[in-house]
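Novice: The amino acid sequence is not available; the structure is as follows:
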């Protein structure tokens, strides 16, 4: 049995993908090079409005960090969909990076990053789970708690 395509999975889950984010500075959200689509760092925003701010383990719980990572990843899916026309063009996820503004004594980084990983597995299938790096950092632009980095391997566009 063939697994459903990402767009079908999104529909089946009744998952709402927000509008694609717009840059907060002088950069572009996506860059296609060969068969790879690189995304700028994705923040937990909808439109241009931050949904979370603060430091995980101090201002935000692990569960709130998980949701912030999921939200940032949704922004990444929105940016990729806008660029590609359809997430069905994604062959695989080449890289996931999750950067967490975390309190000095915070230790649950993997649980927070699972917010992004679990979403990607739901959309693209567990068999397409990406390699990832998870880092705690001092701060993230605009005081947000999470920044997600994504690189997708994509199908070439066909007329």
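Specialist: Good, I have the coordinates. Note that the structure is a prediction, hence the values are computed from the model and not measured. Numbers count the residues shown, from 1 in each chain.

Novice: going forward, measure contacts between C-alpha atoms and count neighbours the same way
Specialist: Noted.

Novice: which other helices and strands contact the lengthiest helix in the chain?
Specialist: For the chain, the longest helix by residue count, based on DSSP state H, is helix 62-84. Helix 62-84 is packed against strand 30-33, strand 36-39, strand 45-46, helix 109-124, strand 146-154, with contacts defined by 3 or more Cα pairs under 8 Å, 6 or more residues apart in numbering; DSSP states H and E.

Novice: Could you export those as JSON lines, including mean neighbour count and distance to residue 18?
Specialist: Shown next, in JSON lines, are those (neighbours: other Cα atoms under 10 Å; distance: least, Cα to Cα, whole Å):
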{"stretch": "strand 30-33", "mean neighbour count": "14", "distance to residue 18": "16"}
{"stretch": "strand 36-39", "mean neighbour count": "20", "distance to residue 18": "16"}
{"stretch": "strand 45-46", "mean neighbour count": "20", "distance to residue 18": "6"}
{"stretch": "helix 109-124", "mean neighbour count": "21", "distance to residue 18": "14"}
{"stretch": "strand 146-154", "mean neighbour count": "23", "distance to residue 18": "16"}
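
Novice: Included below, for side-by-side comparison, is a second structure:
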């Protein structure tokens, strides 16, 4: 699925190859119509920070780039599981973890980049979601952003 292009009246996005689990878990689980993703990190596309601390060695803007890339990875996993993003009826909740400096307070600005991708790809109705954005001192593999979400299928 490398390079799957999603185009609509709101823009164009390229979904990366869906990530594979780095341990004994699944990237997406289902129970009835409920979907939950595991935590995802940024994709490997050029210009996306793979490691670092937002507010220290990763700028706010680069943190936003990482968050947008991470949401595309989440969407790639959902597409891989469902066969089509059209099967998503509603995103319910998004959790964004930002690996950041102790004095960093712009977590929502980083998370907004992920929300913007989600609403851009799925639309204002299906992509509307509640959200938690928190700062943490460490994330797996040193990534700057980790995201997971819950959604309902049609």
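Specialist: Nice, thanks for sending it over. Just so we're clear, the structure is a prediction, and the values are computed from it rather than from any experiment.

Novice: rewinding a little: select, out of the helices and strands packed on helix 62-84 of structure 1, the one closest to residue 62 of structure 1.
Specialist: Judged by Cα to Cα, the one of those that comes nearest to residue 62 of structure 1 is helix 109-124, at 5.9 Å.

Novice: The closest one vs structure 2, average distance?
Specialist: Here the mean offset of helix 109-124 of structure 1 against structure 2 after fitting is 0.7 Å, by mean Cα distance after the TM-score superposition for structure 1.

Novice: Give me the range in structure 2 that that helix lines up against.
Specialist: Aligned by TM-score structural alignment, helix 109-124 of structure 1 falls on residues 107-122 of structure 2.

Novice: contacting residues around that stretch?
Specialist: Stretch 107-122 of structure 2 has contacts (Cα atoms under 8 Å, 6 or more residues apart in numbering) with 6-8, 10-13, 60-61, 63-65, 67-72, 85, 96, 98, 125-128, 133-135.

Novice: one step back: residue range for the longest helix of structure 1 in structure 2?
Specialist: Using TM-score structural alignment, helix 62-84 of structure 1 corresponds to residues 60-82 of structure 2.

Novice: List the buried residues in the matching stretch.
Specialist: Buried residues in stretch 60-82 of structure 2, counted by 16 or more other Cα atoms under 10 Å: 60, 62-81.

Novice: Ok, stretch 136-143 of structure 2 next?
Specialist: Buried-residue list, stretch 136-143 of structure 2, by 16+ other Cα under 10 Å: 138, 139, 143.

Novice: So which elements touch the longest strand along structure 1?
Specialist: Criterion DSSP state E: the longest strand present in structure 1 is strand 90-101. On a contact count with 3+ Cα pairs under 8 Å, 6+ apart, strand 90-101 of structure 1 meets helix 109-124, strand 132-137, strand 146-154.
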